[in-house]
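Engineer: here's a sequence, model it:
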Amino acid sequence: MLICREPGQPADVLGNEYFWTSLNNDSYVPSLAERTIFTATNTHTAHEAFNHANGDVLVWKHMWQDFAVYLGVESPEPVFDTAVG
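Structural biologist: Now for the predicted structure:
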């Protein structure tokens, strides 16, 4: 959105309708950073795989316009191609 704001272009939604309407499970960055430091600085975590999700979810169709307003950019309502094949 910031890249679009500089030349005064609208911030179009990148993606498809599935991306627009699906739940997106993200993690709180400070929490993810703490887990990363923990695993990188403890020998007993070597060669282990870790997944971290703290339950924060969002749906872009509910957030996109709020981000656009906050950043001072226009964002038209997306139109998705419904043709199959």
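
Engineer: from now on I want contacts and neighbour counts done on CA atoms only, so please keep to that.
Structural biologist: Fine.

Engineer: can you say which helix or strand has Tyr70 in it?
Structural biologist: Here Tyr70 sits within helix 60-71, counting by DSSP states H and E.

Engineer: other SSEs contacting that helix?
Structural biologist: helix 17-21 (3 or more C-alpha pairs under 8 Å, 6 or more residues apart in numbering; DSSP states H and E).

Engineer: tell me the helices and strands packed up against the helix or strand that the helix it packs on is followed by.
Structural biologist: Sequence-wise, the next helix or strand downstream of helix 17-21 (DSSP H and E) is strand 23-26. Applying 3+ C-alpha pairs under 8 Å, 6+ apart, we find strand 23-26 packed against strand 56-59.

Engineer: here is a second sequence; please produce its structure as well for comparison:
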Amino acid sequence: MRFLSGIVCIALGAAIYLVSPWRPDDWLAVLVTVLGGWIAIEGALILAFGDSFLAIARRLMGAANKLWAWLSLLMGVVLIAAALIRL
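Structural biologist: A predicted model of the protein is given here:
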């Protein structure tokens, strides 16, 4: 499962990174490109340091409370709205 998760992260991150254009004057395009690159790096970290990387992720998830979930949801809604406004 760890191998499959790493490969999927690399594939999706690389696809997002390569498809989105790099335009420094457009902050949303830069954000999408950076997030795609981070997803690909995360997949490589899962493949290279699977046990230790996932142990750190487990500790971070255990320390998170409901506030982080709500902030994450709010940030997702704001970013989706920003993307839809640009259409």
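
Engineer: TM value for the aligned chains?
Structural biologist: Once superposed, chain against chain, the TM-score is 0.21 (TM-score structural alignment, normalised by the length of the first structure); 38 aligned residues with a C-alpha RMSD of 4.5 Å.

Engineer: coming back round to it: can you pull the buried residues of the helix holding Tyr70 of the first structure?
Structural biologist: Neighbour counts over helix 60-71 of the first structure (16 or more other C-alpha atoms under 10 Å) mark 60-61, 64-65, 68 as buried.

Engineer: please apply the same query to stretch 4-14 of the second structure.
Structural biologist: So for stretch 4-14 of the second structure, counting by 16+ other C-alpha under 10 Å, buried means 6-7, 9-14.

Engineer: redo those as CSV? Include distance to Gly37 of the second structure.
Structural biologist: Shown next, in CSV, are the buried residues of stretch 4-14 of the second structure (distance: C-alpha to C-alpha, whole Å):
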residue, distance to Gly37 of the second structure
Gly6, 14
Ile7, 14
Cys9, 10
Ile10, 9
Ala11, 11
Leu12, 10
Gly13, 6
Ala14, 7
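
Engineer: between all of the residues you listed, which two are separated the most?
Structural biologist: Farthest apart among those by C-alpha to C-alpha are Gly6 and Ala14. That separation is 12.0 Å.

Engineer: the helices in the second structure, which residues?
Structural biologist: Ranges of helices within the second structure are 2-19, 27-48, 50-63, 66-86, based on DSSP state H.
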